[in-house]
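J.: Let's see this in three dimensions:
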Amino acid sequence: MHDGKHSMLIAANRMACVMVPTKPGEASVAARVVDAYT
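T.: The predicted model follows:
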């Protein structure tokens, strides 16, 4: 896995963790993005 791709996954995971409590809908979108990159 490329470092850039891995960094993107980490960033997406962090964003999802931040959004889960406040915006579950957006967190779901972030989860889909993570799925697309894995």
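J.: can we go C-alpha only for contacts and neighbour counts from here?
T.: Noted.
J.: wait, what's in contact with Asp3?
T.: Applying Cα atoms under 8 Å, 6 or more residues apart in numbering to Asp3 gives no contacts.
J.: I'd like the distance between it and Ile10.
T.: Applying Cα to Cα, to the nearest Å, the value for Asp3 to Ile10 is 10 Å.
J.: I'd like the structure of this one too, to check against the first:
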Amino acid sequence: NDFDNKKLAATLVNRLSENPTGYEKLIVMCILEWMNQ
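T.: Next up is the predicted model:
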């Protein structure tokens, strides 16, 4: 459901913020964009 998606996205962002790469950031942005539709 929507809550689980937001929780998953938050987890991804938190993990990537420790050592993000451009590719990983792009994946997160795509996931967030997909969830917002």
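J.: Superposed, what's their TM-score?
T.: Superposed pair, TM-score by TM-score structural alignment, normalised by the length of the second structure: 0.55. Supporting alignment: 35 aligned residues with a Cα RMSD of 1.6 Å.
J.: quick revisit: quick check: neighbours shared by Asp3 and Ile10 of the first structure?
T.: With contacts taken as Cα under 8 Å, 6+ apart, not a single residue reaches both Asp3 of the first structure and Ile10.
J.: residues in the first structure matched by the longest helix anywhere in the second structure, start to end?
T.: Longest helix of the second structure, by residue count under DSSP state H: helix 2-18. Mapped onto the first structure using TM-score structural alignment, helix 2-18 of the second structure covers residues 5-21.
J.: Mind listing what's buried along the matching stretch?
T.: Within stretch 5-21 of the first structure, the residues that count as buried by 16 or more other Cα atoms under 10 Å are Leu9, Ala12, Asn13, Ala16, Met19.
J.: which ones are touching the third one?
T.: When you say that, I think you mean Asn13 of the first structure. Asn13 of the first structure sits next to Ala30, Ala31, Val34 when contact means Cα under 8 Å, 6+ apart.
J.: Return the residue of the second structure aligned against Arg35 of the first structure.
T.: Careful, residue 35 of the first structure is Asp; it's not Arg. Aligned by TM-score structural alignment, Asp35 of the first structure pairs with Glu33 of the second structure.
J.: Burial check on its match, number of neighbours?
T.: Glu33 of the second structure sits with 10 neighbouring residues when counted by other Cα atoms under 10 Å.
J.: now Ile27 of the second structure
T.: 13.
J.: now swap in Ala30 of the first structure and tell me
T.: Applying other Cα under 10 Å, we find 21 residues neighbouring Ala30 of the first structure.
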